[in-house]
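Colleague: Next comes the sequence, and after it the predicted model I'd like to discuss.
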Amino acid sequence: MNTASAPYPIGTPGAPWGDAERADWLSRQTRQRSYGTEVLSVIERLRPRFDVKEYGRLEYGPDSYPLMALRSRDWNDDLPVVLVTGGVHGYETSGVHGALQFLDQHAADYTGRVNLLVAPCVSPWAYERIHRWNPNAVDPNRSFRDDSPAEESAALMRLVEPVRDHALIHIDLHETTDTDETEFRPALAARDGKPFEPGGIPDGFYLVDDSENSQPEFQQAVIKAVEQVTHIAPADDSGEIFGSPVVARGVIQYPLSQLGLCASVTSAPYRTTTEVYPDSPRATPEQCNAAQAAAVCAAIDYALAHR
């Protein structure tokens, strides 16, 4: 899908946003769903089976959001650690609910085999507003670095620090949506005072490997499992997905640490970022959630078999 768009309604083309433009942007954001009803309530239902921890709290104006993580109840320091994150971009719904579905339906299969640490909704303010950024117009998924400008990212890094060098796997659950092209990329260009260059949205599931520590067989194991649930994104006419060269079926690469991406927060040998396409006429919300859960299972299964 290629989209041409009018100038973004906030700011002056070519000029980065200042405080006034950020305030204008923030004034336009409205709550569209409930983190408490849709996420915290599910975590409460899972509490009898997992250790639940509040690892931080976001204070945004009148709103206060507890940041929640779930851990294996039978945590054993001799077992490898699996980190699952979702909702780093709050609007990417199946990342949140796929992580919770994995815990509910599949986590028991790994009891005594791995330690699970799951942060299902890293950005609850953005979850409620179906947005990519936090209230400061900062993208948490470009902020996983020292002195992070995003408290969402800084809090997750503090949570993960004790297991950072013990993790076997980190799988970060995301979506690519039509609104990436119609709203979020145009907003990013406007915020940074750059021209918006329309692109294409891939129809299907794909993965982002780490170009600095690629694991091609691991990525393909995840792709093979997910294609039993939903379709895999093909390369475009340029051999790319979302502007990046396709290095294997359904796989592109980014330098995770260099870009400050969530999947760089551990030194796990097996790392990947999922990208589900929920706007496809060939996929339902249920399939999207199931695809995320299947990706987590496949990642664990491969890593345990190849330790």
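Modeller: Structure received. Numbering: from 1, shown residues only.

Colleague: can we go C-alpha only for contacts and neighbour counts from here?
Modeller: Will do.

Colleague: helix, strand or coil for the residue lying closest to residue 26 once chain neighbours are set aside?
Modeller: Among residues not flanking residue 26 along the chain, residue 135 sits closest, at 6.3 Å (CA to CA, 6 or more residues apart in numbering). The three-state assignment at residue 135 reads coil, by DSSP: H, G, I helix; E, B strand; the rest coil.

Colleague: separation between residue 135 and residue 270?
Modeller: 32 Å (CA to CA, to the nearest Å).

Colleague: more crowded one of these two?
Modeller: Neighbour totals were compared for residue 135 and residue 270, and residue 270 leads with 24 against 20 (other CA atoms under 10 Å).

Colleague: quick check: longest helix of the protein.
Modeller: helix 285-305 (DSSP state H).

Colleague: helices or strands next to the helix or strand hosting residue 55 in the packing?
Modeller: Here residue 55, judged by DSSP states H and E, is contained in strand 50-60. If you count contacts as 3 or more CA pairs under 8 Å, 6 or more residues apart in numbering; DSSP states H and E, strand 50-60 packs onto strand 63-72, helix 151-160.

Colleague: Single out the most deeply packed of the ones you listed.
Modeller: Ranked by mean neighbour count under mean count of other CA atoms under 10 Å, these are led by helix 151-160, which reaches a mean of 20.

Colleague: Let me know the angle separating that one from strand 50-60.
Modeller: Calculated by axes from the mean of the first three to the mean of the last three CA atoms, to 10 degrees, helix 151-160 forms an angle of 150 degrees with strand 50-60.

Colleague: which residues of the stretch 1-150 of the chain fall in strands?
Modeller: Residue ranges of the strands in the stretch 1-150 of the chain, as given by DSSP state E, counting those that start in this stretch, are 50-60, 63-72, 81-86, 115-119.

Colleague: mind giving me TSV with those strands and columns for distance to residue 172?
Modeller: Below are these laid out as TSV (distance: least, CA to CA, whole Å):
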stretch	distance to residue 172
strand 50-60	18
strand 63-72	14
strand 81-86	5
strand 115-119	10
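
Colleague: among these, which is nearest residue 201?
Modeller: Judged by CA to CA, the one of the strands of the stretch 1-150 of the chain that comes nearest to residue 201 is strand 81-86, at 20.7 Å.

Colleague: got a list of contacts for the closest one?
Modeller: Outside strand 81-86, the residues within contact range by CA atoms under 8 Å, 6 or more residues apart in numbering are 95-96, 98-99, 114-122, 163, 166-174, 296, 300.

Colleague: what about versus this one:
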Amino acid sequence: MTTPALYPIGTPGIPWGSAEVAAWLAKQTRHRSYEQDVLSVVDELRSRFDVVEYGRLDYSPDVYPLVAIKSRPWHDELPCMLVTGGVHGYETSGVHGALRFAQEHASAYAGRINLVVAPCISPWAYERIHRWNPHAVDPNRSFRDLSPAGESAALLRLVAEFRDSVLMHIDLHETTDTDESEFRPALAARDGVAHEPDEVPDGFYLVDDSEHPQPAFQQAIIAAVARITHIAPADRHGQIIGSPVVAPGVIEYPLRKLGLCAGITSARYKTTTEVYPDSPQANPEQCIAAQVAAICAAIDFALAHT
């Protein structure tokens, strides 16, 4: 039996305080540029879409404008489709899948939908290839009133004006090997609990809303993505990341109860994508393409079943 290595910050069994958070923050370094990778691409789309700045994150010495792409013109009578990426900044294909969709496919839906794309919810974490914000808070457990995460609070403010008209919301994520090597051990250390190792699913899967499941919607996305990359099988317990597999490549969470991004609207159709970029059967380009295929399949299904 192998005993998991202790996380290098904190004392086992004791939740982090400000000193531990500061020690963790001191270890974070910038690896890439939000301005170059995201904002410059969004700027190129201004001729075709409205670009709104829906908030600013002041993480001194850095300030990050939060931007979303919206249909031009906006027609109140049309269904609204919401695409979000980069809630976890290290999940790269979510950011670039949202941007790729806006660049190459969004115009095909002009006049049929109102589209909102928020491609990078967590720019500080995107630059540092991390899951948390600089306060060691996970934005994807923080989409609730009085949110402790500025990233989550800003998106909630953006969505408030149209949340009840959203028909479909797809939130783009990845599951990576670093979930087990870094992020889940860090979470356990932060919360003062024991880390229980789990398997990293090899392949694409979806998270449906257990409170309002839409199995046909999920399977339409799975079918589209299966043409691009492989679908994650259930583990020996019939589960993916500890949750029962309810259909090929699909598990369920209570999205709103857990404060997850995919639960922020009243959309009939909701899902969270998860690709696996560390698989020997996949590569970064394939993961981006899978995200784009998932978005298109989600919109097409929602339009066909309005």
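Modeller: Everything's here; your move. As the structure is a prediction and not an experimental result, all values here were calculated from the model.

Colleague: tm score of chain vs chain?
Modeller: Once superposed, the chains reach a TM-score of 0.99 (TM-score structural alignment, normalised by the length of the second structure), with 305 aligned residues with a CA RMSD of 0.8 Å.

Colleague: circling back: can the helices and strands packed on strand 50-60 of the first structure go into CSV with extra columns for distance to residue 51 of the first structure?
Modeller: Shown next, in CSV, are these (distance: least, CA to CA, whole Å):
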stretch, distance to residue 51 of the first structure
strand 63-72, 5
helix 151-160, 14
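
Colleague: of these, which approaches residue 90 of the first structure most closely?
Modeller: helix 151-160 (10.8 Å).

Colleague: average distance between the closest one and the second structure?
Modeller: Compared with the second structure after fitting, helix 151-160 of the first structure has a mean deviation of 0.2 Å; criterion: mean CA distance after the TM-score superposition for the first structure.

Colleague: chain center to that helix: distance?
Modeller: Distance of helix 151-160 of the first structure from the chain centroid (CA atoms, centre = their mean, to the nearest Å) equals 14 Å.

Colleague: Please enumerate residues in contact with it?
Modeller: 55-56, 58, 88, 122-123, 140-141, 143-145, 147-148, 262, 265-266.

Colleague: which one in the second structure is aligned with residue 227 of the first structure?
Modeller: Correspondence of residue 227 of the first structure to the second structure, assessed by TM-score structural alignment: residue 226.

Colleague: Its match: neighbour count?
Modeller: Using other CA under 10 Å, residue 226 of the second structure is surrounded by 17 other residues.

Colleague: Let me see the contact set for it.
Modeller: Per CA under 8 Å, 6+ apart, neighbours of residue 226 of the second structure: none.

Colleague: ranges for the helices of the stretch 1-150 of the first structure?
Modeller: 19-27, 35, 41-46, 93-105, 124-129 (DSSP state H, counting those that start in this stretch).

Colleague: now those helices in JSON lines, with mean neighbour count?
Modeller: Formatted as JSON lines, the helices of the stretch 1-150 of the first structure follow (neighbours: other CA atoms under 10 Å):
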{"stretch": "helix 19-27", "mean neighbour count": "14"}
{"stretch": "helix 35", "mean neighbour count": "20"}
{"stretch": "helix 41-46", "mean neighbour count": "14"}
{"stretch": "helix 93-105", "mean neighbour count": "24"}
{"stretch": "helix 124-129", "mean neighbour count": "25"}
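
Colleague: now those in JSON lines, with distance to residue 252 of the first structure?
Modeller: JSON lines is the format used below for the helices of the stretch 1-150 of the first structure (distance: least, CA to CA, whole Å):
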{"stretch": "helix 19-27", "distance to residue 252 of the first structure": "32"}
{"stretch": "helix 35", "distance to residue 252 of the first structure": "31"}
{"stretch": "helix 41-46", "distance to residue 252 of the first structure": "32"}
{"stretch": "helix 93-105", "distance to residue 252 of the first structure": "19"}
{"stretch": "helix 124-129", "distance to residue 252 of the first structure": "26"}
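
Colleague: sorry, back to before: among the contacts of helix 151-160 of the first structure, which pair sits farthest apart?
Modeller: It's 58 and 266 that sit farthest apart of the contacts of helix 151-160 of the first structure, by CA to CA, at 22.7 Å.

Colleague: So which of the contacts of helix 151-160 of the first structure is the closest to residue 238 of the first structure?
Modeller: Nearest member of the contacts of helix 151-160 of the first structure to residue 238 of the first structure, counting by CA to CA, is residue 141, at 26.3 Å.

Colleague: Relative to residue 216 of the first structure, how far out is that closest one?
Modeller: Taking CA to CA, one finds residue 141 of the first structure at 23 Å from residue 216 of the first structure.

Colleague: More neighbours: which of these two?
Modeller: Using other CA under 10 Å as the criterion, residue 141 of the first structure and residue 216 rank with residue 141 on top: 22 against 13.

Colleague: Tell me the counterpart of the more buried one in the second structure.
Modeller: The equivalent of residue 141 of the first structure in the second structure is residue 140 (alignment by TM-score structural alignment).

Colleague: Count the neighbours of the nearest residue to its match once chain neighbours are set aside for me.
Modeller: Once flanking residues are discounted, residue 140 of the second structure sits nearest to residue 260: 5.0 Å by CA to CA, 6+ apart. Using other CA under 10 Å, residue 260 of the second structure has 22 other residues around it.

Colleague: can I assume residue 260 of the second structure is in contact with residue 142?
Modeller: Yes: using CA atoms under 8 Å, residue 260 of the second structure makes contact with residue 142 at a distance of 6.9 Å.

Colleague: quick one on the thing from earlier: quick one: the match of residue 141 of the first structure and residue 121 touch, right?
Modeller: No: using CA under 8 Å, residue 140 of the second structure is not in contact with residue 121, being 9.9 Å away.
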